[in-house]
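let me see the structure of the following:
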Amino acid sequence: MIDEKLIIYKTKKIFTPTSSAKFTFVEREGKLNNHFVDALNTPGKQIVLYGHSGCGKTTLLTNKISQTYENSYTTRCMEGMTFESIILDGFDQLSGLYNENSSSKTFKIAPELNISYADIKATIKLGDYTKQKTETTKHILPPQLTPQRLAKFYGASNSCWILEDFHKIKGSDRTKTSQLMKVFMDMSEEYEDLKIIALGAVGTARQVIEYDREMNNRVAEIFIPYMKPDEIERIIDTGEELLNLIFSKEVKSKIIKYSCGLPSICHQLCLNICFNKKIYETVKTKVSINLDDLDEAISKLVEEKSDTLKAEFDKAIKVGNGTKINMPKVILENCLEINKDEFSHSEIFNQINKSQINEANFSKFLTELCSPTRSEILIYDENSNLYRFNNLFLKAYAYLRLKEEIVKNENAELENKNLKEANIIKKLLDIIENDIYNKLEDDEDYFVIEDI
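Prediction:
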């Protein structure tokens, strides 16, 4: 019998690997959640949320910000984005609020601010028209659009400004953007809820406060760690209930392990399972999810990543013809042999045969492995002065390529290309299946890989 009270949800709204989770939002552990909420409610306190890609920063922010602010607007920072571009984007996003017909349930914008906004908007439009005929590479801000004026526009409308991927802003533009946060701090005397929230990778907090020591006590630096197993399980449990599914205990356990603390991977695996079974919305009769369904889902995930992993690794170890020692390859091999999630400069260097290389040359290549030149296969954390692999799938792939025998003969490689790629995918799955990844300890914020 069909439950008349059954609410139908779209699967893509429940499992959301590439966007913020709404229905499957999981409250993070008390200390983290309280720290963030307290920062949101502290007048003048600016916020930096940072953490590894896929750990749930945007989801946490999206779900908490709506409890405090009437509106929030996001500027998505990109490589090469200038300070002027950021200001213009932040200004332009408010256009829906500052016009003659705009209205709000809880606040009213002063008429003079509406007029001021309209005047600046008209100036920018005229400037853009002129710029198209002369200069297209540099935005020129109208003199009326100062950081202070922009802060007024956000403060008066009870709006929060989010700078996503702050770490992508470089050089002087990053310094200016940090100064912009200080302006918002200072103007909180007039608008107590005025805030900029910077969202970024590990190291973002240091990038924000390095401009001015005074900002140390006025910026909340909040690290978003990997999710703990019970938090990942709550995502599955909620999706299971809303879509009327039954995930077996074994399936849940394996999804938790494969996710490595990253909610984005959990969401992707669950979405793959549903799509593979043609489940696009809440089913009227319960459907069971078994291990075969999960195997198919994770194979699909790794297959989708296979080309990217190969390309990133090949770029990382590429050296010129005739090079006697492939130093990037040697460094990566020794990083794996250290058998730790994070490792220092000296730990890596001491692992290497000193007759192969001098320390200056070693340092040069180690720095390159942390740059886009070599796929950023390693990440350097300036706060801890330690290195780590960019992500666990890439680390596992590096292990395969460096520790397992790969077909070397060009003709044989060409003839067995499909077999070779299928074999790599299988081995990658085997590595995960054989529990190379440790379970997340209850009191730790990271995973380690053992026996590598």
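
okay, CA-based contacts and neighbour counts for the rest of this
Fine.

tell me where the stretch 1-150 of the chain has strands.
In chain order, the stretch 1-150 of the chain shows strands spanning 46-50, 71-76, with DSSP state E, counting those that start in this stretch as the criterion.

pick the most buried one from these.
When the strands of the stretch 1-150 of the chain are scored by mean count of other C-alpha atoms under 10 Å, the highest mean neighbour count falls to strand 46-50 (a mean of 24).

name the helices or strands packed onto that one?
Packed against strand 46-50, as judged by 3 or more C-alpha pairs under 8 Å, 6 or more residues apart in numbering; DSSP states H and E, are the following elements: helix 30-41, strand 196-200, helix 204-209, strand 219-223.

which of the ones you listed sits most buried?
strand 196-200 (a mean of 25).

got the angle for it vs strand 71-76?
Strand 196-200 and strand 71-76 are oriented at 40 degrees to each other (axes from the mean of the first three to the mean of the last three C-alpha atoms, to 10 degrees).

show me what strand 196-200 is in contact with.
46-51, 57-58, 160-167, 181, 184 (C-alpha atoms under 8 Å, 6 or more residues apart in numbering).

could you also give me the structure for this second sequence? I'd like to compare it with the first:
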Amino acid sequence: MNIFKRLFSSNTLNEIFTPNTVAKLTYVSRTIIEDDLEKYLSLPGKQIVIYGHSGGGKTTLLRNKLREVEQNFIKTHCESSTSFNDLLLQAFDELNRFYVSEKTTNTEYTISSELKAEFSGISSQLNSSIKESNGEKSVRIIPPQLTPQKLAKFLGEISCVWIIEDFHKVVPEEKKRIADVVKIFIDAANDYAKVKIVCIGAVGTARELIELDNNLNNRVAELFVPLLTDVEIESIVTKGFELLNVNIDKDLKEKIVYYSNNLASLTHQICYDLCFHSNIKRLRFFPKKLNSGSFRVAVNSYVRKNSDTFTKIYDSIVCQKYGWNVLKTFEHLEKESLSFDEIKNNIPTSKRPTDEELINYLEQVGSAEYKEVIRLDRNSRKYSISSPFFRAFLKMKFALEQSEQKEINNKKNKKRHHKFSIDTPHMFEHKFILNDEFLTTYNQVLENIIMNEIKIKRKIIIPKDNKKDEKI
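Okay, here's the model as predicted:
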């Protein structure tokens, strides 16, 4: 990195590696998907559904493109308990920065005084609330004037896009209401060219929305965002460490790519943990070297962070007779999906269940009780790990288990060879050295033994001779 950049740059670790927020400094362009997104954003009336696995970079891709084309936007978020009225209120609240604070995202706009007055009137009515019987929770009443049509007008006046994140989480009844609003926004494009809804959700979200209303079939663009490739993940790693003036060896980079499981957010998390535990908090003036020896810290950190969720699922599965083997098969074969026979044949014969038992078990692991961790594709009849985050967890968990087993075996070997004995070696070991000193000592000892034997023989022989003389 240029010395002047190191002198004047103020980039910090949490600005470079951002596991929980939109990546900017380390954003990796995905040309084909971005071109499609820009095309649909510029097409009046075309609503958009962006779908793919969580952590695959959907929000980052959208936010970077909106910033690039200087497009105003508001953002609302869905939970399982979110109703359409909640989304309507969230969206209206988000409009405050445009209508009250008059802060633009990018695109310039002009709001008529009449519309501002109407917005202020609705805002004042929203400040009223009713108390539930417990007296603790307050619920805002939605004024009759605040309709989806009125919201579309408010958004249209400021050339704004409405982003609905995690659309897949809401219940079917509320999804149907969202589908109805999508049609309203299609019609609103006749008066406001840039107004539109962008839904972000998990795999299958686009299909769900279209199935709710067939009239949306040609009016909604379905944009699938796949997980990043190994090359794209490596690019994130390279960019980030260069911005910190940190060098990493090839082995460490390969490990980050492998254990990230092609998830952008997990790549950022691993790199963040590596730097944090190495006390790298901002751009370094002098370069620092990181090697693969520091990688286990990051892995342990991720496993600990997910101990309350993934570890419980993992433990509940492996406590079954062949549960560990089922999970290990996915990790060992390195395939996205497996057939029933592939799973069965990788279970040891001594543990192997019948077909019926294994089918029932896989259905059980695919239930809500196990967070639907194993999913069956009804068309291909193949099984897959539903969450790429859980799959990444499995990679790390098995690697740690293997490492721990190696340490246990090493300790056993050392114990077997008396490596941990509290006795000093010389108590049991004698070194034999053949030299002049040894030979001299040996001859003296040997001479003493011979002389002692001669003396003993003389004492025995002489008395016997004396007794013979007496008899004569």
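
TM-score of the superposition?
The TM-score (TM-score structural alignment, normalised by the length of the first structure) is 0.76; 398 aligned residues with a C-alpha RMSD of 3.7 Å.

before we move on, back to that, among the contacts of strand 196-200 of the first structure, which are in helices?
For the contacts of strand 196-200 of the first structure, the ones inside helices are Lys57, Thr58, Met181, Phe184, with DSSP state H as the criterion.

from those residues, pick the one nearest Ser104 of the first structure.
Using C-alpha to C-alpha, Phe184 is the member of these that sits closest to Ser104 of the first structure, with 22.7 Å.

quick one, strands of the stretch 151-300 of the second structure?
With DSSP E, counting those that start in this stretch as the definition, the stretch 151-300 of the second structure shows strands at residue ranges 160-165, 196-201, 220-224, 246-248, 288-290.

what's the average distance of the last one to the first structure?
It refers to strand 288-290 of the second structure. For strand 288-290 of the second structure, the mean distance from the matching residues in the first structure following superposition reads 1.3 Å, by mean C-alpha distance after the TM-score superposition for the first structure.

show me the helices in the stretch 1-150 of the first structure, by range?
Here the stretch 1-150 of the first structure has its helices, by DSSP state H, counting those that start in this stretch, at 11-14, 30-41, 57-65, 83-92, 111-133, 147-156.

now the shortest one: which residue numbers in the second structure?
Helix 11-14 of the first structure corresponds to residues 13-16 of the second structure when matched by TM-score structural alignment.

so who does the nearest residue to Gln125 of the second structure once chain neighbours are set aside touch?
Across the structure, with C-alpha to C-alpha, 6 or more residues apart in numbering as the measure, the residue nearest Gln125 of the second structure apart from its sequence neighbours is Pro143 (6.5 Å). When contacts are counted by C-alpha under 8 Å, 6+ apart, Pro143 of the second structure is found next to Ile122, Gln125, Leu126.

center of the second structure - which residue?
When the second structure is reduced to its mean C-alpha position, the nearest residue by C-alpha atoms, centre = their mean turns out to be Leu266, at 3.8 Å.

and Glu304 of the first structure, how many neighbours?
In terms of burial, Glu304 of the first structure registers 11 neighbours under the definition other C-alpha atoms under 10 Å.

alignment lookup: it to the second structure.
Per TM-score structural alignment, Glu304 of the first structure is aligned with Lys305.

span of stretch 200-211 of the second structure from start to end?
Stretch 200-211 of the second structure has its terminal residues 17 Å apart, counting by C-alpha to C-alpha, to the nearest Å.

centre of the chain to that stretch, how far?
Mean C-alpha position of stretch 200-211 of the second structure versus that of the full chain (C-alpha atoms, centre = their mean, to the nearest Å) differs by 23 Å.

what of stretch 214-233 of the first structure?
13 Å.

and it, end to end?
Between the start and the finish of stretch 214-233 of the first structure there is a gap of 41 Å, counting by C-alpha to C-alpha.

give the aligned range of it in the second structure.
Against the second structure, the aligned range for stretch 214-233 of the first structure is residues 215-234 (TM-score structural alignment).

what comes up buried for that stretch?
The neighbour-count criterion (16 or more other C-alpha atoms under 10 Å) identifies 216, 219-228, 230, 232-234 as the buried residues of stretch 215-234 of the second structure.

alignment lookup: Ile256 of the second structure to the first structure.
So Ile256 of the second structure corresponds to Ile255, using TM-score structural alignment.

how about that match, nearest residue that isn't a chain neighbour?
If the residues on either side of it in the chain are set aside, Ile255 of the first structure comes closest to Cys266, at 6.3 Å by C-alpha to C-alpha, 6+ apart.

for stretch 170-181 of the second structure, the distance to its chain's centre please.
Distance, stretch centre to chain centre, for stretch 170-181 of the second structure: 30 Å (C-alpha atoms, centre = their mean).

one step back: turn the helices and strands packed on strand 46-50 of the first structure into JSON lines, columns for distance to Tyr73 of the first structure.
Rendered in JSON lines, the data for those read as follows (distance: least, C-alpha to C-alpha, whole Å):
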{"stretch": "helix 30-41", "distance to Tyr73 of the first structure": "15"}
{"stretch": "strand 196-200", "distance to Tyr73 of the first structure": "10"}
{"stretch": "helix 204-209", "distance to Tyr73 of the first structure": "19"}
{"stretch": "strand 219-223", "distance to Tyr73 of the first structure": "19"}
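
for Thr75 of the first structure, find the nearest of these.
Ranking these by proximity to Thr75 of the first structure (C-alpha to C-alpha) places strand 196-200 first, at 9.8 Å.

and the angle for the closest one with helix 147-156?
In terms of direction (the same axes, to 10 degrees), strand 196-200 of the first structure departs from helix 147-156 by 100 degrees.

next, count neighbours for Glu240 of the first structure.
Neighbour count for Glu240 of the first structure, taken as other C-alpha under 10 Å: 21.
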